[in-house]
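A.B. asks: Return a 3D structure for these sequence lines:
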Amino acid sequence: MGFLSQFFGFDGKSPQVISTSADLLRSFDRERTAGEAVNDRTAIQTSAVLCCARVIAEGLAQVPCKVFKEDIYGSPTEARDHALYYLLNRRPNDWQTSFEFREQIGIHLALKNNAYIFKNKVNGKVVELYAFDPSVVTVEQNDTFDLTYKVTLDGKGPKSIPADDIWHIKGPSWNGFQGLDAVQMACKTIGLAQATERFGSKLFENGARPGGLLTTRTGAQALTPEQRNEIKTLWAAQHQGTENAHKTVMLPFDLEFTPVSGTANEAQWIENRKFLIEEICRFFRVLPIMVMQSGATSYASVEQMFLAHLTHTLMPWYERFEQSAEVSLLTRQELLDGYSIKLNANALLRASHEDRASYYQTMKTIGAMTANEIRAKEDMPRSTDPEADKLTGAANIFGGSNQTPNQAPSPQPDDNEVAK
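C.D. replies: Here you go, the predicted model:
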């Protein structure tokens, strides 16, 4: 943190974020939809939004992130001696694990479609990675198409940071250098969801009863202002709220009650909430079943469900993460030397024990995998048996492990020739 402290002029590892007045106004009340203020802080109070963000963030964080290098045969092997291996796989900075770091990045990407990571360098080598709050970072592109990142932290700034010192992961983008704000794009749907939840809370707060009018009967004496205030206070105290539901209504002063609003069923409150969950899922490209939406599309097996989730939701984010990490964290020479950064999604695709055993048996039988490759897939230690690194020939195709394709068996002498 020494470099950041000198550069930005703040102390501590959790700096207070202070934006400009325009940014604050945009953050607290970017757009009012259905009477609701929609911004990052209010959006995550909607269960479907928070669940979609967690599905993306945890999917990005729960798989191993490793640095690989191609060996002489072109096969990727773990480059544990590379400085980035420890940063990406275990500890990117002083206060976060790799899981926590990538989870934070995933939440930023899900809600803002932008993640800004500062690369703290020593002698040109990246030694620490810090994820900035996207709300304090702005991106500017000059006439030569070079990018500059301006960061405002703890009231210090904005400070300009060269693009080479920022690892910027972008979601879908309109201008090519900054992702589209996901919450802003979905603000109308999120605002409607917030209004629907507020309607439900008010419904039960008032005893799950419809609103109505208290009126004097025909010919009754008009009420004084003091009497009207007294009736309003008594009504709220005795009949408002779920704890007073189903109590007997006593109407003084020749009053009568006339309902004027519909019920929850008439407003299709429950159906509307279900629809809005699916609508929010569409914006975040998350399968409704992954946010615990009952009645969502079913799949033939759990494997197929996770395969669809991986293919349509996580893999695009994995590819964005991997490609941006490689071009931002690795040098051109390292890329030419065969270095790469990968997220291993194999753990998400593991089937049942029986299905995995059948798959591995088939792959070994046809000579596609060795025993040690199978053990590696199952996170088991390598076998020291030399045979564990040899491919088994497909007996049903080539006639056994000692036969090669298109090799005819050697002719054998018959018994008569042997006798002679």
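
A.B. asks: going forward, measure contacts between C-alpha atoms and count neighbours the same way
C.D. replies: Fine.

A.B. asks: secondary structure element for the nearest residue to residue 257 once chain neighbours are set aside?
C.D. replies: In space, and not counting its chain neighbours, residue 257 is closest to residue 214: 4.7 Å by C-alpha to C-alpha, 6 or more residues apart in numbering. Using DSSP states H and E, residue 214 sits in strand 212-216.

A.B. asks: Mind listing what's buried along that strand?
C.D. replies: Neighbour counts using 16 or more other C-alpha atoms under 10 Å place 214-216 of strand 212-216 among the buried residues.

A.B. asks: Now show me the structure for the sequence below, then we'll compare the two:
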Amino acid sequence: MNISPRHMAQLAVQKGADITLTQPDGWQFLGMGSPTWAKVPVGENTQLQIAAAFSAIRLISETVGTIPLHLYRRTSRGRERALDDDRYGFVHDQPNEYMTAVEWKEAMAVSLCTMGQAYNYCQAFESSGRIVSIQPVHKSRVRPEVNQAGEVLYHLTKRDGSALTLKRAQICPVRGFGGIGDLEGYAPHRLHSNSMALTVAVEKYGAEFFGSGGRPTGILNTKANFGKESRDSLRAGFAEYMRQSWLKGELPVLDSDTSYTPVSTPNNDAQFIETRKLQIAEIARIYRVPLHMLMEMDKASYNNTEQANKHFLDYTLLPYLKRIEQALNSCLLTRVERKTLNFEFDVRGLLRGDSTQRSEYYVAMRNAGAITQNEIRELENMPLIDGADDLLVPLNMAPSDLLRGLLKGKEGNP
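C.D. replies: Prediction:
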């Protein structure tokens, strides 16, 4: 079997498959997949090449990446950020030497969106168990399996080709949406390959149509007699003549013995624009992203930014955030530590709204005695001031027995 160097660079090993030169069933081309109804192969990278899917994946992953992630410690008075814990710095600032926390969270979200699974190799000192690095690894480099004892082990292939057998806490798997008993989540391009293939086919049709100057395909008729080779030569020559005519902006002319009959369906009959819009909505359904956030504004119905962001948070982002939080709680914290520590995303920034909405919220919370002036200033990234840490409430919101006592005191005084 001859494989060019260019194609060899694109080959990847399927997890768990035996590889030999005479039995190449374990090899697959990256970005390629099984045939679909539209006769367009769909692979892992296809969804990134579809504009609507790329926009949805980027929207989810970049938003997850920019939401602050904190390690909290529960105390007798509530909870506080565990700034003195080394793990706080890893998840909030820098998980490893070559990535920031934003890039790391973004990488996990991209992996969940495109492959339904994310892995993080947690390196730690053998003596103390203290974590020194958290590195995301590609799903193709990790193979989970259940051994005879019923324990789940993860086989990691490192960049240098060496292999490691790790336990769950060492690889920190974040499983996306998947079936019962599955060790990994579903990859969207495998479940919805036909829908994505249709999107690619529609784009391909439009590109070929406009790439040929809007000239439809058809049948070339001639009175000349010819064999197969002559027919192929005539067809190639006519195609090149039409291409050159289009590039030069000249009107093509045929001789009296040759005619051209268009046979393709006009774009208005094929509902080309409607089909493209429908596929954008189909992509939005697959990734569960509000349609207007993919720049399809025909049916946008939100009255304000806060309402739109809350819908996006509740029905799109929250499953990703909770999966990541619980995976980190399960793998980076011991059973005893989980009683007082937990990782959690701070989503308040998404729900800030405009200045008028924030002001109304702060006034209501301040008047209810639920927030101090300094807490408001902290939320608005303003410096704290002295004497602004007291909770104040209106007098008409005081306990009723206190008001009765005050009234009785006034009645007894002249």
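
A.B. asks: so what corresponds to the residue nearest to residue 257 of structure 1 in structure 2?
C.D. replies: Applying TM-score structural alignment, one finds that residue 214 of structure 1 aligns to residue 220 in structure 2.

A.B. asks: Verify the stated contact: its match with residue 259.
C.D. replies: Yes. Between residue 220 of structure 2 and residue 259 there is a contact under C-alpha atoms under 8 Å: 5.9 Å.

A.B. asks: Helix or strand: which one has the residue positioned nearest the centre of structure 1?
C.D. replies: With distances taken as C-alpha atoms, centre = their mean, the residue of structure 1 nearest its centroid is residue 56 (1.6 Å). If you go by DSSP H and E, residue 56 of structure 1 is part of helix 47-61.

A.B. asks: average distance between the helix or strand following that helix and structure 2?
C.D. replies: Later in the chain than helix 47-61 of structure 1, the nearest helix or strand by DSSP H and E is strand 65-70. Between strand 65-70 of structure 1 and the corresponding residues of structure 2, superposition yields a mean separation of 1.2 Å, by mean C-alpha distance after the TM-score superposition for structure 1.

A.B. asks: Give me the range in structure 2 that strand 65-70 of structure 1 lines up against.
C.D. replies: Across structure 2, the stretch matching strand 65-70 of structure 1 (TM-score structural alignment) is residues 69-74.

A.B. asks: could you dump the buried residues of strand 212-216 of structure 1 to TSV with distance to residue 173 of structure 1?
C.D. replies: Shown next, in TSV, are the buried residues of strand 212-216 of structure 1 (distance: C-alpha to C-alpha, whole Å):
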residue	distance to residue 173 of structure 1
214	55
215	58
216	62
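
A.B. asks: if we can go back for a sec, how about the contacts made by the residue nearest to residue 257 of structure 1?
C.D. replies: Contacts were defined as C-alpha atoms under 8 Å, 6 or more residues apart in numbering; by that measure residue 214 of structure 1 touches 255-258.

A.B. asks: And it, how close does it get to residue 236 of structure 1?
C.D. replies: Distance of residue 214 of structure 1 to residue 236 of structure 1, computed by C-alpha to C-alpha, to the nearest Å: 12 Å.

A.B. asks: Equivalent analysis for residue 382 of structure 1, please.
C.D. replies: Applying C-alpha to C-alpha to residue 382 of structure 1 and residue 236 of structure 1 gives a distance of 73 Å.

A.B. asks: likewise residue 117 of structure 1?
C.D. replies: Relative to residue 236 of structure 1, and taking C-alpha to C-alpha, residue 117 of structure 1 is found at 53 Å.

A.B. asks: neighbour count winner among these two?
C.D. replies: The neighbour comparison of residue 117 of structure 1 against residue 236 (other C-alpha atoms under 10 Å) goes to residue 117, with 19 against 12.

A.B. asks: Now name the helix or strand holding that one.
C.D. replies: Going by DSSP H and E, residue 117 of structure 1 is in strand 114-122.

A.B. asks: Give me the buried positions along that strand.
C.D. replies: Within strand 114-122 of structure 1, the residues that qualify as buried are 114-120, counting by 16+ other C-alpha under 10 Å.

A.B. asks: Counting by contacts, list what it packs against.
C.D. replies: Under the contact definition 3 or more C-alpha pairs under 8 Å, 6 or more residues apart in numbering; DSSP states H and E, strand 114-122 of structure 1 sits against helix 98-112, strand 125-132, strand 166-170.

A.B. asks: Where in structure 2 does the shortest one fall?
C.D. replies: This means strand 166-170 of structure 1. Going by TM-score structural alignment: strand 166-170 of structure 1 matches residues 171-175.

A.B. asks: ok, and what's touching the matching stretch?
C.D. replies: Contacts for stretch 171-175 of structure 2 (C-alpha under 8 Å, 6+ apart): 112, 116-122, 154, 183-185, 323-324, 327-328, 331-332.

A.B. asks: helix, strand or coil for residue 96 of structure 1?
C.D. replies: Here residue 96 of structure 1 is recorded as coil under DSSP: H, G, I helix; E, B strand; the rest coil.

A.B. asks: quick one, what contacts residue 258 of structure 2?
C.D. replies: With C-alpha under 8 Å, 6+ apart, residue 258 of structure 2 has these contacts: 220-223.

A.B. asks: if you set the cut-off to 10 Å instead, what comes out?
C.D. replies: Neighbouring residues of residue 258 of structure 2 by C-alpha atoms under 10 Å, 6 or more residues apart in numbering: 220-224.

A.B. asks: What's it aligned with over in structure 1?
C.D. replies: Looks like residue 258 of structure 2 aligns to residue 255 there (TM-score structural alignment).

A.B. asks: Which residue lies closest in space to that match, excluding its sequence neighbours?
C.D. replies: Using C-alpha to C-alpha, 6+ apart and skipping residues adjacent in sequence, the residue nearest residue 255 of structure 1 is residue 216, 4.4 Å away.

A.B. asks: Show me what counts as buried in stretch 91-101 of structure 2.
C.D. replies: Per 16+ other C-alpha under 10 Å, stretch 91-101 of structure 2 contains these buried residues: 91-96, 99-101.

A.B. asks: Now do that stretch: distance from first to last residue.
C.D. replies: By C-alpha to C-alpha, the extent of stretch 91-101 of structure 2 from end to end equals 6 Å.

A.B. asks: Kindly report the same for stretch 389-399 of structure 1.
C.D. replies: With C-alpha to C-alpha as the measure, stretch 389-399 of structure 1 spans 21 Å from end to end.

A.B. asks: residues in contact with it?
C.D. replies: Stretch 389-399 of structure 1 is contacted by residues 362-373, 382-383, 400-409 when judged by C-alpha under 10 Å, 6+ apart.
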